[in-house]
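Colleague: 3D, please:
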Amino acid sequence: MSRRLGAAVVAIATLAGCSSNGQPQDELMVSDNPVAATAAHSPAPATTPAGTVRPLAAASAAIVDDRSRTLVVAVDNPPGLRLYQLDALDREPRTVDLATAAESLALAAEGGPLLAATGKTVVRVDLASAEVTPATVDGTAANAAAYRDSTLVAVRDRKSVAVLEGTGTRTITGGLLSADQVYAVGDRAAVLDRLRNAVFELDVAKGTVGEGLRAGQGATNGTVDRFGRILVTDTRGGALLAFSLDPLLMRQRYPVPGGPFAIAFDPRRDLAWVTLTETNEVVGFDVAGEQPEQRYRFPTVGQPNSVAVDPASGRVVVASANGGGVQVIEP
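Modeller: Next up, the predicted model:
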């Protein structure tokens, strides 16, 4: 696959370090009081959602595990998880109760366990038994990712990344205003800072935050593709961004109007599925070439803040954040 550095890269400056008072020195900051980008508010759906829709309360996250054939959807009220049999979605899901709604879901490995970031806890869920094992962190767990034999946790209010290793915990700090998502890419790792609006390298072994690059005008979510890139939605800027970590570079910037927000990657078809909350749509982009190419576009449920994909069948799952249900699309 071509990895040519596009013209967009020359406009991206490497972010500076910290000042003597511990605050990042960032000439590209547009405000002394930055506000993190969030999903654009959706209008009432004007078109019937594609595929089938199952009723469900407001959802905050969704993920598919191919090996166990499980779809997991996090719901807000009451807080919990719904575990669906992916090949029999008409059956009632298993339920896992949580003390606090999960902001994000991730897989520690194929087949699980599931990692649910909820409040001050990362909950590990066995997908076969639905057994829950909590791990407490010092702060608000926003997101988690498996990294080698450990778990990285974005701790938003502490502006840090916790490293859970066996029974111990280390903390990585430095230069962050907020830690919102973490990504493991082979032996490398990165963190998305929504307030500083940048992707930063992490040296997990040394426990340091490395160089960072601006992530558009207001990045919100990201995922890792099979080419070792981090695909990020620039919600404010209306774009899909692609970053490499070896070295840290913005490889692509592709305009995506409509408030791009949630993102999931299909590794068998090289499709990045992105929800557009301004228009209640989900779009599938082929990202194997020099720039993304749109392959699919479907109308969705209202406020489509979550998306997941089944690599085996190519089915796309979109979950509504305002109680519009769970939608399953067969492209």
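
Colleague: for the rest of this, base every contact and every neighbour count on C-alpha atoms.
Modeller: OK.

Colleague: contacts only, for the nearest residue to residue 19 once chain neighbours are set aside.
Modeller: Computed as C-alpha to C-alpha, 6 or more residues apart in numbering, the closest residue to residue 19 that is not its neighbour in sequence is residue 25, at 5.8 Å. Residues near residue 25 by C-alpha atoms under 8 Å, 6 or more residues apart in numbering: 15, 16, 17, 18, 19.

Colleague: let's see this one next to it:
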Amino acid sequence: MRTSLCVLAIGCSVAAGCASQPQPVTTTHAPPAEPARAGPPTAAPVGIVVPLGNAPEGVVVGTSGIAAVAVRDPNGIVLFDAATGRERQRIPTPSAARHLSLAGPDGPVLAPLEGTAELLELNLIDGRITTTVTGVGRQPHDAAATASGTIVVTNEGGGGVLFVRDGRVVGSLPAGPPQPGGVAAVGNYAAVADVQGNGVWVYDGSTRQLVSQAPVGAKLTHAVSLSGDLAAFADTDGGAVYIEHVDPKVSQVARIDAPGKPYGLAYDARRHRLYITLTERNAVRVVDVADPAASRNLADVATVRQPNSVAVEPNSGAIVVTGSDGGGSSSVQIIGPEQLAPG
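Modeller: You can find the predicted model right below:
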């Protein structure tokens, strides 16, 4: 069992009782973890496949059944019906978002724009951009809303994170992961994956402090909240997904085998299922995590090419997968619950 090592950072205090020596971080410029460049699918994608803009990637689905997907060239966010793929609205954005998240069960949508260092909050029902926060680092990658109301944005190009409240940046911590990627909200905490191989870093949204750090896997990319104080992290270079307790110390619960460059993650809280995109295999792995310590692989389901992101429609249990081959072929795939696993 691995437990976290707490980190000291200038201007930050750490949880009482932690070791005083900081965890070393990578200082080289080794390539970060990236998804596989997928070849053409060898099996027909399951479910419905619809074109919805160029190079779709980040995707979310609200309790209303409305989904949002980030596209580029032209840059924007497309709202669509998660059951049918029918397009509802297109909202142009100043630059492209790689990832989207939801601040609540039905929004607003949080969209970090990598090219213009902005964080948009967008109404999922009517597409209105309600808030634009500027100066959120350099190439902001992902964002998560903690229970305290603080939004934590990962500053992939500059290192560390920024804290946003009431439509403005209220703090930043450059110390910490040199190239943060995905982030998951676990109560008041935000657990951040470092794509350079330095594990998981945990920030308190209330105090805006770095509170713990732990080595996890080889090189992580993305993170998703599970039930309670659990989060899952895609170890893209290590071919696995780790389930971790975050309280705020980080301790391992399970390692799920996921060969094929795992990348996108989504969690169905109602059905206790974790979905993992296997980018090298053009597949999504369905995992039963009702007992996280004894997780069970249920199925690998054929997807569109380059399945970088996945989201769950919480009512039906269907999932939405985004795919793009980089050569002009882009699509969104909707897989019904009856097609996801036996039984």
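
Colleague: which one of the contacts of residue 25 of the first structure sits in the busiest neighbourhood?
Modeller: Ranked by neighbour count (other C-alpha atoms under 10 Å), the contacts of residue 25 of the first structure have residue 15 at the top, with 22 neighbours.

Colleague: thought it was touching residue 209?
Modeller: No: assessed by C-alpha atoms under 8 Å, residue 15 of the first structure is found out of contact with residue 209, at 11.6 Å.

Colleague: any idea what residue 270 of the second structure aligns with in the first structure?
Modeller: Correspondence of residue 270 of the second structure to the first structure, assessed by TM-score structural alignment: residue 268.

Colleague: okay, the spatially closest residue to that match that is not a sequence neighbour and residue 269 of the first structure: tell me how far apart.
Modeller: In space, and not counting its chain neighbours, residue 268 of the first structure is closest to residue 311: 6.1 Å by C-alpha to C-alpha, 6+ apart. Remark: distance between residue 311 of the first structure and residue 269 of the first structure (C-alpha to C-alpha, to the nearest Å) = 8 Å.

Colleague: same deal with residue 258 of the first structure?
Modeller: Counting by C-alpha to C-alpha, the gap from residue 258 of the first structure to residue 269 of the first structure is 24 Å.

Colleague: before we move on, what about residue 289 of the first structure?
Modeller: 12 Å.

Colleague: ok, the two, which is more surrounded?
Modeller: residue 269 (14 against 11).

Colleague: does that one count as helix, strand or coil?
Modeller: For residue 269 of the first structure, the assignment made with DSSP: H, G, I helix; E, B strand; the rest coil gives coil.

Colleague: before we move on, what about residue 9 of the first structure?
Modeller: helix.

Colleague: run a quick neighbour tally on it.
Modeller: Here the count is done by other C-alpha under 10 Å, and residue 9 of the first structure has 15 residues near it.

Colleague: contacts only, for it.
Modeller: Applying C-alpha under 8 Å, 6+ apart, the residues near residue 9 of the first structure are 249, 250, 251, 252.

Colleague: what's the helix or strand for the second one?
Modeller: This means residue 250 of the first structure. Taking DSSP states H and E as the criterion, residue 250 of the first structure maps to strand 248-255.

Colleague: in the second structure, what stretch matches stretch 301-317 of the first structure?
Modeller: Stretch 301-317 of the first structure maps onto residues 304-320 of the second structure, going by TM-score structural alignment.

Colleague: first-to-last residue distance for that stretch?
Modeller: End to end - C-alpha to C-alpha - stretch 304-320 of the second structure spans 11 Å.

Colleague: list the contacts of the host helix or strand of residue 323 of the second structure.
Modeller: Element membership for residue 323 of the second structure, per DSSP H and E: strand 319-324. With contacts defined as C-alpha under 8 Å, 6+ apart, strand 319-324 of the second structure is touched by 54-59, 82, 303-313, 330-337.

Colleague: by how many degrees do the next helix-or-strand element following it and strand 319-324 diverge?
Modeller: The helix or strand immediately downstream of strand 319-324 of the second structure is strand 330-335, counting by DSSP H and E. Relative orientation of strand 330-335 of the second structure versus strand 319-324 (axes from the mean of the first three to the mean of the last three C-alpha atoms, to 10 degrees): 160 degrees.

Colleague: now strand 330-335 of the second structure on the first structure. Mean distance?
Modeller: When the first structure is overlaid, strand 330-335 of the second structure sits 1.3 Å from its aligned residues on average, using mean C-alpha distance after the TM-score superposition for the first structure.

Colleague: for that strand, name the packing helices and strands.
Modeller: strand 48-50, strand 319-324 (3 or more C-alpha pairs under 8 Å, 6 or more residues apart in numbering; DSSP states H and E).

Colleague: got the contact list for the aligned partner of residue 65 of the second structure in the first structure?
Modeller: For residue 65 of the second structure, the aligned residue in the first structure is residue 69 (criterion: TM-score structural alignment). Taking C-alpha under 8 Å, 6+ apart, we find residue 69 of the first structure in contact with 85, 86, 87.

Colleague: stretch 285-293 of the second structure: which residues count as buried?
Modeller: Across stretch 285-293 of the second structure, burial judged by 16 or more other C-alpha atoms under 10 Å covers 285, 286, 287, 288, 289, 290, 292.

Colleague: hmm, I typed the wrong one, I wanted stretch 55-69 of the first structure.
Modeller: Buried residues in stretch 55-69 of the first structure (16+ other C-alpha under 10 Å): 56, 57, 58, 59, 60, 61, 62, 63, 64, 65, 66, 69.

Colleague: between the two ends of that stretch, how far is it?
Modeller: 20 Å.

Colleague: ok, now stretch 110-129 of the first structure?
Modeller: Stretch 110-129 of the first structure has an end-to-end distance of 15 Å (C-alpha to C-alpha).

Colleague: give me the residues contacting that stretch.
Modeller: The contact list for stretch 110-129 of the first structure (C-alpha under 8 Å, 6+ apart) reads 65-68, 70, 98-108, 131-145, 153.
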